[in-house]
Structure formats: C-alpha cells, structure tokens
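Novice: quick one: sequence and predicted model below, then my questions.
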Amino acid sequence: MLEIRVAKSGGDFSSVQEAIEAVPYEESAKIVIGEGVYREKIFCEKKDITFVGAGIDKTVIDFDDYANEVMPDGSKRGTFRSYTAFFGGKRVEVRDMTIRNSAGDGRVVGQAVAVYADADVCLFENVEMNGCQDTLFCAPLPRAERQKNGFMGPRVMTERRLTKQYYKNCIITGDVDFIFGGADAVFDDCKITCNDRQHGGFADLAGASGGAVAGGKLDKDQIDVTERLVNGYVTATCGRAEDLGFVFRNCVITGAKGCEEGSVFLGRPWREEARTVFLNCACDKSIAPQRFSGWGGITKDEPETFYGEFGTRLIEGEAGATGAAAFGGELVDLSGKNPWVKDIDEKLAEELSARADEVVKVCAGK
C-alpha cells in the first residue's frame, strides 16, 4: 500500500489535497496527516484510500463554504458544493481527526456541509464532524429534486446508488438536519449534539461568513416555529422503503448547554419513505416528546416513514454525559410520540440490529 505523509513541515506534502492528487486511482493508499489545522477544501475520488490523523483534537481540516454564497455567474453555491471534504470512489476510511465547516449559523449562510460521504463503502472512526445546518451528508441524493438546480454539485448528473457507511466513536454536532441523506448508515457509540441556536452560540452571525451573505439579509429559516421553539433536527433521511436507512446504536444524543427542554427532534423525513431508528441510545430532556417531526410541521402526518426507537434511556446528571452516567438512567417515556412513529419491540430491534451488522461487516472489510 502506498503511504503518504502530510505535515506542516517535513512531510511528503504540506496540504491534504496535494497528497490526494498524488495517488493513482487504482492504487490503494494511506494518507497520514500530522498535527495542525489544514484550511483547505478537499475532494477525493479514488478507488481505495485511508486518511489517518493524529487525533480528534490534533488534526483539523477546516473550510467555510456555504449555500448562500453568490458564485461568479450570479447563482448560489448551494448545499452540495459547500462541503469541506468530499469522499467519493469505491472505498474510503477516515480516522482520528476533526473535519468542520466553520461558515456559521444556517439562518445566515444556509446549508454548510462539513463531510460529503459518497464512496461505495465508507468507514469513519474517531472522527469529529462540526457544523450547523447539514453537517454530514450520507449520499446518495434523493431520486428527484424539489427545486430547480437544488442538487447542483458533484453528483447532480449521476445515477443514484446505495452506499454503505459506518460511523464508530464519532462526535457529530450541528442543528438543522445535520445528519442527512439516503445511505444505509450505522452509527455506533457516537456522541451527537444539537447546537443551541437561541442563546448566544452564534452572536456574530454576519461575521461567520465575512459579511458576504447575499443581499446582507437573513434567509428565512427552514424551521417552522409557529408551533413552538425548535432548536433543530438530528436527522433528515431520504432512502427507500426497502433500504435499511440510518441506525443509531448505543449513541448519546443531547442538546448543547442552554438548549430548552423539548426543543430538539431526532429527525424529520426529507422524503416520504425515510427510515431512521435509535436502538439502546441515551438522550437528555432536550429531545422533544414527539421524538420525530413531520416535514413542514411537528404534527404533520408521515405514514410512509419508518421512524422509531427502542431502549432509549434518559441521561442521569448533566446533559452531555457519557459512559455510565449516560446509560444508567430510566427508560424514556415514549407515550407522547407522534402517532406515525413506529412501536419497536425487542424482536424488531434485534432484526434491525442484525441488518445493521451486515452493513458494519462490509464497511469493516470482514
């Protein structure tokens, strides 16, 4: 296997993108990235490539493109060209680093993707992904767009194909639809946090994008707050009914410090057949009693979805706790869930987990 070292000094290359471009498509390669903040937008379309950093808090890839940015031709950049890191090709592994989109609050900049995961097989382990709106995109795109040029980006003209993705011991932060897409994706032992959008987390909104927001005005927020205050939605899936969708196991899901009780939803359907389940996870009181929201309204009926959870426990002690503190609490009362959210019993949870295990085996190369 070809091995390339990236470092601020003394490596084979000083930028991640240069290292990617040095890899022949057909050759398997490992790119080892040293400590430091690499301010660059990366695009990887290789057959089999592994990226290894020096640690979540030591290796950081950061950029700040955003959907509302006006391009030279007068059009907006859009969601799917806003990524900090695009990973395509046949197989990609990413370990031990942070990838973030630092554009700022989506109410100003719109969507701002940190990771666009589009390889046939994706494995992320010990990776922190930071952003606001649309932090992590687990490709593929939906089969059809709702707005003209809404999918403008690397895959706008390509045939949709189901990808398999595995996230292990990752930290994912965001607010609106911040884990989204149509993949069969499994999340094990991850810490997932919704930003507090209401209290000072993004005080200098214009400054987050250098004041370059189109027209100098805030875009209309995608969250409908006519029913009540909403801080965000963890997921927004768009897969087909026969797919696995997103499966979260033994994850900790919380609102950031300051998030109001009941202000965060586990997800809403980007498309009608969306599938997302949470199995044996822990959450704090920021998660809404309805658990999942409809698209365009909390109480909107979504009968074609497959949303549900099993064995969710309430975190004991401070929000954001991990380990025994996270998983030692009482079972969450699901009696207030939206009526279209599925009742998942132990047998069904085992069946879904077994399907998730098959995805893990593929992604782990077993």
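Specialist: Here it is on my side, so go on. Numbers count the residues shown, from 1 in each chain.
Novice: C-alpha only now, for contacts and for neighbours.
Specialist: Fine.
Novice: mind checking which helix or strand R107 is in?
Specialist: Mapping R107 onto the secondary structure by DSSP states H and E places it in helix 106-109.
Novice: next one: that helix to chain centre, how far?
Specialist: Mean C-alpha position of helix 106-109 versus that of the full chain (C-alpha atoms, centre = their mean, to the nearest Å) differs by 17 Å.
Novice: go on, stretch 110-124?
Specialist: When distances are taken as C-alpha atoms, centre = their mean, stretch 110-124 is centred 8 Å away from the chain's centroid.
Novice: go on, stretch 102-109?
Specialist: Relative to its chain's centre, stretch 102-109 lies at 16 Å (C-alpha atoms, centre = their mean).
Novice: next one: stretch 119-127
Specialist: 12 Å.
Novice: then this one, side by side with the first:
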Amino acid sequence: MLLFLVRWWIYVFVLLNSGAVNSQNYRTVRDKILPFNKVVVDSLGHGNFSTIQSAIDSVPSNNKYWILINVTAGIYREKVTIPIDKPYIILKGSGKMRTWVEWDDHNTTAQSPTFQSDADNSCNDKVGFFGLQDTLWDNYGKHYYKFCTIEGAVDFIFGAGQSLFERCSINVIGRALGKWFVGYITAQARENPKDSNGFVFKNCNVSGNGSTFLGRPWRPYAKVLFYNTSMANIIQPAGWDLWDSSQHENNIMFAEYGNFGPGSNTSKRVNWTTTLDLKTVDMMTNISFIDSEGWVHQYQQF
C-alpha cells in the first residue's frame, strides 16, 4: 500500500527550515522584489491546515506568486499531489522530510516509486528518500538534489530526468534482499542521442551494505556520470551492467571521473564505459547543466 507519494510539478522546492506564519512577505532576489505568502501545516491542528494536501489545495489555480508552506514536525500519512496549474510552491519542513512505501505482505515483489518527480525546475534540499526498489522516480524535467539521502537496493534512482545530485548520500541496502544479492543504483532512461537528460552525481558519498552496480540502462541512450564521489567497497568491479541493452554499448554514456575510495577502482570496469574530457565534465557538473535561467538562485533566497 502506497502511503506517501509526492508528485512534483513546475517550480516546486523542498527545504529544511522552520518558522512561518500566514502573512504577506517580500524577498529581494537580485534586482527584483518578490512577494510571497506563508501558511503553516500542523498535524495537531495548530496551524492553518492539518494536512499538506489541504494547504496545496488552497493555492489558487494559475498561481503567480510564491507560496511558502511550512510543515511542522509530525507524521503525515497522505498522498500529496501538486497540480501542474499550481506553480511557485515551496514546501519547507521543520524536520527531515521522509517518504516511504509499505509493502503488501502477500505480494512483496510489487513495487511502487516512493517519490515521483514529474517536474521542470524543481529542487530538493536535505530530503530523505527511503525505499528498496524504485525509490526515486526521477521521471522528467530538470531537477537539483542537494544534501539529500537516497536509499534503496534495486534501480532506486531511475527515470529520464536531467538532474544534478550534489553532496548527496547514496545508501545501498542490498543485504535486505539476501547475502549474495547484487543491486543497481541507477537506471537512467535517455531515449535518443538528442535528449539532454542524464544523471550527474557530484561530490556525493556511496556507502551501505551488500554489493551493487553503479547502474544499468533503462533506455538505449542512458547517461550517468559519477564525479568526485566517495565510493565504499560495495561497488562491483565491473561497475556497470548492460541489462537487456547488449546491442547498445556504443550508445550508452556511463562515466566516472575523479572518484575516490575502495569502490572507485576502475581497473576492472567494463570496456564500454565512456571516458570524458575535462571540458565535458566541467559542463555536466556545472549548475548550468540543469539551470541556465537562475531558478536555483531564486529558491535559495527563501
């Protein structure tokens, strides 16, 4: 049974801070003064709303101003959906915001994404994503993840998003599926060579238990880069797996650059990984890979 599924749409940001009241406020972002409202969600009824969804429902359609929804500490068992016609929403938590699924004891192989991101220009700051398989469906759009924790065992970061994961903790829990089980961190879904999407992991930390590949292609032009990332001794020496893409080795772009730790040894990696030049690495690891318009800077002002 899916307990908490968040679907992010345009300009949705998740932050880790507290202290909001229902009022009109203003922020100076570069040379602009941006008005925004604040509302409080409190599960005990001490805020403007007692559920996250009711606060989102209060946002008018075709919203044009930032709305800061401060979620106080508590457990919110609800399916949260932000419609595409309600942009400029910020969810701000006073504790680590976690999403999870509860498995049906009679069908433990059934999987649902813990978190689904169907968005453009969305940011997740200090958010925890916890699951086993298909934890984070980074479906499409440009996304920024910073200081997040993402946990799972099988394809637990997957989809066709164009996403930068910076200083995130990637926690592998392969032992949950057996002593000899080998998992997969990523399953990227780039469809053709003209698509700009791909996953970039920058200054991250890969740790946990069991054994895992860095990724396998969900679609024939999958693109993943691990850069300057610490890798524990849980990475399969081959590094990457083809899954059912044995005819597409030359189309896949799986790359590693400047990583460290016992799992980063590339001497036994598969021979079809991509060696990137420094110019390409700099381009992919720069914030401009996901943001050429300055929307990340806007969110950081709140």
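Specialist: Arrived safely, thanks for sending. It should be emphasised that the depicted structure is a prediction, and the values quoted were computed from it without experimental measurement.
Novice: overall similarity of the pair, as a TM-score.
Specialist: Here the superposed chains carry a TM-score of 0.77, computed using TM-score structural alignment, normalised by the length of the second structure; 255 aligned residues with a C-alpha RMSD of 2.5 Å.
Novice: mean shift between the helix holding R107 of the first structure and the second structure?
Specialist: Mean deviation of helix 106-109 of the first structure from its aligned counterpart in the second structure after superposition (mean C-alpha distance after the TM-score superposition for the first structure): 6.2 Å.
Novice: tell me what the helix or strand that that helix is followed by is packed against?
Specialist: Past helix 106-109 of the first structure, further along toward the C-terminus, the next helix or strand under DSSP H and E is strand 115-117. Packing contacts for strand 115-117 of the first structure, counted by 3 or more C-alpha pairs under 8 Å, 6 or more residues apart in numbering; DSSP states H and E, involve strand 85-87, strand 136-138.
Novice: so which bit of the second structure is the first one matched to?
Specialist: On the second structure, no counterpart of strand 85-87 of the first structure exists by TM-score structural alignment.
Novice: buried stuff in the helix or strand just after that strand?
Specialist: Note on strand 85-87 of the first structure: by DSSP H and E, the next helix or strand toward the C-terminus is strand 91-101. Of the residues in strand 91-101 of the first structure, 91-101 count as buried by neighbour count, 16 or more other C-alpha atoms under 10 Å.
Novice: one more: stretch 357-364 of the first structure?
Specialist: Neighbour-count burial for stretch 357-364 of the first structure, with 16+ other C-alpha under 10 Å as criterion, is recorded at 359-360, 363.
Novice: next step: the residues you listed restricted to strands.
Specialist: Mapping these onto strands (DSSP state E) picks out no residues; all lie outside.
Novice: show me those that map onto helices.
Specialist: Here DSSP state H is the test, and those give 359-360, 363 as lying in helices.
Novice: go through those and name the one nearest C44 of the first structure.
Specialist: Each of these was checked against C44 of the first structure using C-alpha to C-alpha; the closest is C363, at 17.9 Å.
Novice: my read: that closest one touches Q165, true?
Specialist: Yes - using C-alpha atoms under 8 Å, C363 of the first structure is in contact with Q165, at 6.5 Å.
Novice: what do these two both touch?
Specialist: Common contact partners of C363 of the first structure and Q165 (C-alpha atoms under 8 Å, 6 or more residues apart in numbering): 121-123.
Novice: just send the buried residues of stretch 357-364 of the first structure back as TSV, with distance to L279 of the first structure too.
Specialist: Supplementary listing: those in TSV, determined by distance: C-alpha to C-alpha, whole Å:
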residue	distance to L279 of the first structure
V359	16
V360	15
C363	20
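Novice: still on that earlier bit, most surrounded residue in the shared contacts of C363 and Q165 of the first structure?
Specialist: Neighbour counts for these peak at C122, which has 27 neighbours (criterion: other C-alpha atoms under 10 Å).
Novice: which non-adjacent residue is nearest that one?
Specialist: What sits nearest to C122 of the first structure in space, not counting adjacent residues and going by C-alpha to C-alpha, 6 or more residues apart in numbering, is Q165, at 4.6 Å.
Novice: in the second structure, what sits opposite that neighbour in the alignment?
Specialist: Taking TM-score structural alignment as the alignment basis, one finds that Q165 of the first structure is matched in the second structure by H143.
Novice: likewise T237 of the first structure?
Specialist: When the structures are aligned by TM-score structural alignment, the residue of the second structure matched to T237 of the first structure is Q188.
Novice: its match contacts W218, correct?
Specialist: Yes - counting by C-alpha under 8 Å, a contact exists between Q188 of the second structure and W218, whose distance comes to 5.4 Å.
Novice: what sits in contact with each of these two?
Specialist: Once C-alpha under 8 Å, 6+ apart is applied, the residues that Q188 of the second structure and W218 both contact turn out to be 158-159.
Novice: more neighbours: those two, which one.
Specialist: Q188 (31 against 21).
Novice: which residues are in contact with that one?
Specialist: 157-160, 198-199, 215-219, 222-224.
Novice: and for S50 of the second structure?
Specialist: 41-44.
Novice: one more time with 10 Å
Specialist: The neighbours of S50 of the second structure, taking C-alpha atoms under 10 Å, 6 or more residues apart in numbering as the test, are 40-44, 71-72, 76.
Novice: this completes my enquiry, with thanks.
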